[in-house]
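J.: Next comes the sequence, and after it the predicted model I'd like to discuss.
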Amino acid sequence: MNGPEIHVEFAPGLAVFVTSGRRRGPTALTTDGVSSLGHVVESTGVPLTEVGTLRVNGREVPRSYVPAAGDSVEIRAVTRPQQIPGAPLRFLLDVHLGTLARRLRLLGVDTAYESTDIGDPALATRSATERRVMLSRDRGLLHRRELWAGAFVYSTRPEDQLRDILDRFRPELRPWTRCTACNGLLREATKEQVADRLEGGTERSYDVFAQCQECGRAYWKGAHHEQLETIVANALAEVNRPTPPATPPRPS
């Protein structure tokens, strides 16, 4: 770019997306004089999915604002909890977030997941078609214009990923109502209804079952149930706690 120079300051939580020289304090940035502020922000590496309000010379401006020479720009992170207008809150996760997908489904959150790499264009199209929030650690994917909505997953640890998404979106939780394998809804089932899906030891040891209405998978309180109960209890505590001012966690 070769045009007006502006001064940009990024919210601390956005530092992961920008080069190290721009992470602390205002930094000079040369624009082309015609691009919108939204485009300028994206050119620094920050996906607009992570951007909240934009302030120029102390006043809030839309992303369509065209920066002028000498402008002082403040780029703030998304306000939490984030509201996604226009559709029920539903998620779509890419191939790298399988554990997070299963945990969201465990909590009863409508979560689509691609277990194979179908490519960024197909993921973005599905997000738009089904009006799902795209969750990903792929920064390039989150820059795609056709996305319905999106969010960067800041951590590589499933526990932190789940905590972050619950903090950011505060989805309604309905634990034990969705299939962790396919996202279908569960219903109570008798032992006889699921007998063909059970091994002998399970059939002898358990009497309470649920079954997915989509894929037919059977569920019962097996050896790992206590661990799952802990995940559910922690999640319920997370979404029910008071909401302090928050910034995205540091990436891991």
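T.: Ah, there it is.
J.: use CA for all of it now, contacts and neighbours both
T.: OK.
J.: all strands of this protein, in order?
T.: Per DSSP state E, the chain carries strands over the ranges 5-10, 27-30, 51-56, 59-61, 72-77, 91-93, 111-113, 133-136, 149-152, 186-189, 209-212, 218-219.
J.: okay if I get those as CSV plus distance to L228 and mean neighbour count?
T.: As requested, those are exported to CSV (distance: least, CA to CA, whole Å; neighbours: other CA atoms under 10 Å):
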stretch, distance to L228, mean neighbour count
strand 5-10, 38, 19
strand 27-30, 46, 15
strand 51-56, 34, 18
strand 59-61, 44, 12
strand 72-77, 32, 20
strand 91-93, 21, 23
strand 111-113, 17, 24
strand 133-136, 22, 24
strand 149-152, 25, 22
strand 186-189, 16, 18
strand 209-212, 15, 22
strand 218-219, 13, 22
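J.: can you list those strands in CSV and add distance to A124?
T.: Below are these laid out as CSV (distance: least, CA to CA, whole Å):
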stretch, distance to A124
strand 5-10, 26
strand 27-30, 30
strand 51-56, 19
strand 59-61, 27
strand 72-77, 22
strand 91-93, 10
strand 111-113, 13
strand 133-136, 8
strand 149-152, 9
strand 186-189, 28
strand 209-212, 28
strand 218-219, 32
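J.: okay, pairing it with this:
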Amino acid sequence: MNGPEIHVEFAPELQVFVPRARQAGSVRAATDGFSSLGHVIESLGVPLTEVGALLVDGREVPFAHVPTAGESVTVRTVTRPQKVPGAPLRFLLDVHLGTLARRLRLLGVDTAYESTDIGDPALATRSAAEQRVLLSRDRGLLRRRELWAGAFVYSTSPEEQLRDVLDRFRPELLPWTRCTACNGLLRKATKDEVADQLKHGTHATYDVFAQCTACGRAYWKGAHHEQLEAIVERALEESRSNG
């Protein structure tokens, strides 16, 4: 686009996507008379999954608005908690977010995860087919048109990733109800039912077990339980404080 310019101001949270806006908070962008404002914003590097209200000279407009020369645009971030229409809130995570996937499952959040790279088109198609919010740090993936819904994961720290997702979407937390390996639902199980998965020390020490109804994996309060309990308690406390 090489036409007349518009002035675009970004919310502080969105300036990470537009390096030249980080100091001034705004940029000037060229218009061509037919590209939508949504297209212009994406061309500047901001995934539309991260954009909330768009204001042109103080009035709210849709992504389809075609900007004209001299307009002043304000780009706000999504409102929190973000409401996802339609299906119950479910997530799909790409191959780079395995730790986040396991922690969401630990909290009982329905979380699909691809442990191998199946490619952007397949991920976006699955998001649409299963009506799952795709979480990713890949901006290109979040721009795919077939995507049902998506969100950028801003941090590389699993702790911060989890905190941000829970704050943004406020999913219902049902800890200890899902398999962290496959996302299946857990049920109570007897020692005899899972005996083939237990080493001698575990068999002798533990009496309370759960088993995944999908993959059959057994669970008990083993050596890492205190660490997992801390993750759960912290998430529940933050959830209560967020109301």
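T.: Received it, and whenever you're ready, just let me know what you need. What you see is a predicted model; the values in this text were computed from it and never measured.
J.: that older thread, minimum distance to T243 of the first structure: which of the strands of the first structure has it?
T.: Distance to T243 of the first structure, taken as CA to CA, is lowest for strand 72-77 among these, at 15.8 Å.
J.: Please work out which residues of the second structure line up with that closest one.
T.: Strand 72-77 of the first structure corresponds to residues 72-77 in the second structure, going by TM-score structural alignment.
J.: Can you name the residues in contact with the matching stretch?
T.: Stretch 72-77 of the second structure is contacted from outside by 6-11, 13-14, 50-58, using CA atoms under 8 Å, 6 or more residues apart in numbering.
J.: Ok, stretch 96-104 of the second structure next?
T.: 93, 110-113, 115, 136, 158, 161-162, 180-181, 231.
J.: Looking at those residues, spot the one nearest A69 of the second structure.
T.: When those are ranked by distance to A69 of the second structure (CA to CA), S136 comes first, at 34.2 Å.
J.: you'd agree that closest one is up against V153?
T.: Yes: counting by CA atoms under 8 Å, V153 is a contact partner of S136 of the second structure at 5.6 Å.
J.: what's the distance between the residue located most distally from the centre of the first structure and A195 of the first structure?
T.: Centroid-distance maximum for the first structure: R204 at 40.7 Å, with CA atoms, centre = their mean. As judged by CA to CA, to the nearest Å, R204 of the first structure and A195 of the first structure stand 10 Å apart.
J.: and if you look at H224 of the first structure?
T.: Using CA to CA, H224 of the first structure is found at 20 Å from A195 of the first structure.
J.: Between those two, which is the more surrounded one?
T.: Relative neighbour count places A195 above the other of H224 of the first structure and A195, with 13 against 8, counting by other CA atoms under 10 Å.
J.: can I assume the more buried one is in contact with G201?
T.: No: here A195 of the first structure lies out of contact with G201, judged by CA under 8 Å, at a distance of 11.5 Å.
J.: biggest helix in the second structure, by residue count?
T.: As assigned by DSSP state H, the longest helix anywhere in the second structure is helix 225-241.
J.: Which positions in that helix come out as buried?
T.: Residues I231, V232, A235, L236, S239 are the ones in helix 225-241 of the second structure that count as buried (16 or more other CA atoms under 10 Å).
J.: Show me how far it is from its chain's centre.
T.: The chain centre lies 19 Å from the centre of helix 225-241 of the second structure; the measure is CA atoms, centre = their mean, to the nearest Å.
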